[in-house]
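> return atomic coordinates for the entry below.
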Amino acid sequence: MARINVRELQSPIRQRYKDDPQAAQIRLRVRSAQADLSDPLHCSAVGVSTPDISWRSGAHPAVGGTGDVPCSGDLLLGALAACQETTIRMVAANMGIELASLEVEVDADWDARGTLAMGDYPIGLTAIRCTTRVTVPEDVKGERAERLLRSAEKYCVVLNTLRNGVPVESSFSLV
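Got it, this is the predicted structure:
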């Protein structure tokens, strides 16, 4: 299996950001993809930087969806799982640690009655739990392994965004 040298890969990127701090300010963009508007249960989204890849999503079965594609909550949890796994893989690579196994599991609590306007119930997820299970070789146990876990938790962008919150602006308009 080909090994990727993350330090080598990131070295010119780090230098560019040192030379030009503004270059490190990234704006991520996703937009809805045109789809069959007669289907109220499904939609698609596409990343502006990856226009050939779209993510199908649909309403959760708890609110009438068919369950044939992930709901938007699944995509949110998937973003956390993917970010946590990518982060721990990159940190391990930077530390020269070969992972024996890695699994990230994310689950959340949600009361669907809020979304269905059935009364004064919260709308949105009320708790998220992320469990990351890592197996490292015997020679990596101890402080080095603990540092791997601490660093992965510290540098996971999605985990920190969800924990710390960010201002969210939302606008709706009729065109």
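
> from here on, just use CA atoms for contacts and neighbour counts.
Fine.

> which residues touch the residue nearest the centre of the chain?
The centroid of the chain falls nearest to Ala79 when counting by CA atoms, centre = their mean (2.0 Å). Contact analysis of Ala79 by CA atoms under 8 Å, 6 or more residues apart in numbering lists Val158.

> can you mark which positions in the lengthiest helix in the chain are buried?
For the chain, the helix with the greatest residue count under DSSP state H is helix 72-95. Using 16 or more other CA atoms under 10 Å as the test for burial, helix 72-95 gives 72-74, 77-81, 83-85, 87-93.

> next helix or strand past that helix?
For helix 72-95, the following helix or strand on the C-terminal side (DSSP states H and E) is strand 101-110.

> which residues does the next helix or strand after that next one contact?
Downstream of strand 101-110, the first helix or strand assigned by DSSP H and E is helix 112-115. Helix 112-115 is contacted by residues Ala62, Val63, Gly119, Asp120, Tyr121, Pro122, Ile123, Gly124 when judged by CA under 8 Å, 6+ apart.

> would you do the same for the sequence below? I want to compare the two.
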Amino acid sequence: MPNQKFSTKNTKSIKDTSIVHQRHLVLNEKYLKDTASAWITDSAEVVGKNLHDPFRTSVSINDNMKVPFKIGVHKAVGGDHDFPNPGDLLCASLASCFESTIRLISNKLRIELIETKIKVIAQIDVRGTLLFDTSVPVEFQTMHIDLLIVAKNTNEKLLNTLINGAKRSCIIYQTIKKGIPITLNTDVKIKN
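Next up is the predicted model:
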């Protein structure tokens, strides 16, 4: 099969055997009938505990599962960095979304993945966030993805289709790449 040419004729039989494609067909039908059902909400929540400790907190991921995750503050801004920091979580979010997208698309294309490795690196000059130099933007200045894919039953053209499809379909990649406005509601109370 490695030398097999992938034409549109072959694509139908490939998709018919893909579990991802089968599930996407069901979802497509559902979303065509009810576009509102395509809207999902992801969430995370921090409920402050041990507020006397400025360097550590915990975030619960997902409203239903409430998976707890310890967070530490980076050494570069005065913390101990003894737990993953929010920047680490941002990198983890991009790496896991990109790899998941690779898996879904490779299943649809019937590419047999042997190994994947996605490493995300984000860099920031922290002088802006610390107000040491207000001309430095308070944001990651660069983000980079190192991608390794080892696969069977494919060719270079199909692998390019896979990678371009992942870039196009990875929600976190597209969100970070384009940016998104963030709204903020506040409820502040002062206790004496």
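
> re the thing from before, any idea how far the aligned partner of the residue nearest to the centre of structure 1 in structure 2 lies from Ile176 of structure 2?
Correspondence of Ala79 of structure 1 to structure 2, assessed by TM-score structural alignment: Ser93. Computed as CA to CA, to the nearest Å, the Ser93 of structure 2 to Ile176 of structure 2 distance reads 11 Å.

> can you check Ser58 of structure 2 too?
Distance from Ser58 of structure 2 to Ile176 of structure 2, by CA to CA: 23 Å.

> neighbour-wise, which of the two wins?
Shown here are Ser58 of structure 2 and Ile176; by other CA atoms under 10 Å, Ser58 has more neighbours (18 against 12).

> list the contacts for the equivalent of the more buried one over in structure 1?
Using TM-score structural alignment, the partner of Ser58 of structure 2 in structure 1 is Ser44. Residues counted as contacts of Ser44 of structure 1 (CA under 8 Å, 6+ apart) are Ser32, Ala33, Gln34, Ala35, Ser54, Trp55, Arg56, Ser57.

> who's in contact with the fourth one?
If a contact means CA under 8 Å, 6+ apart, then Ala35 of structure 1 has Cys43, Ser44 as its contacts.

> let me know the secondary structure of the residue mapped onto Thr161 of structure 2 from structure 1.
Aligning on TM-score structural alignment places Thr161 of structure 2 opposite Arg147 in structure 1. Classification of Arg147 of structure 1 using DSSP: H, G, I helix; E, B strand; the rest coil returns helix.

> sorry, back to before: average distance between the helix or strand that contains the match of Ser58 of structure 2 and structure 2?
In this assignment (DSSP H and E), Ser44 of structure 1 forms part of strand 42-47. Comparison of strand 42-47 of structure 1 with structure 2 after fitting gives an average deviation of 1.6 Å (mean CA distance after the TM-score superposition for structure 1).

> what helices or strands is the helix or strand following that strand leaning on?
Counting by DSSP H and E, the next helix or strand C-terminal to strand 42-47 of structure 1 is strand 50-58. Here strand 50-58 of structure 1 touches strand 42-47, helix 72-95, going by 3 or more CA pairs under 8 Å, 6 or more residues apart in numbering; DSSP states H and E.
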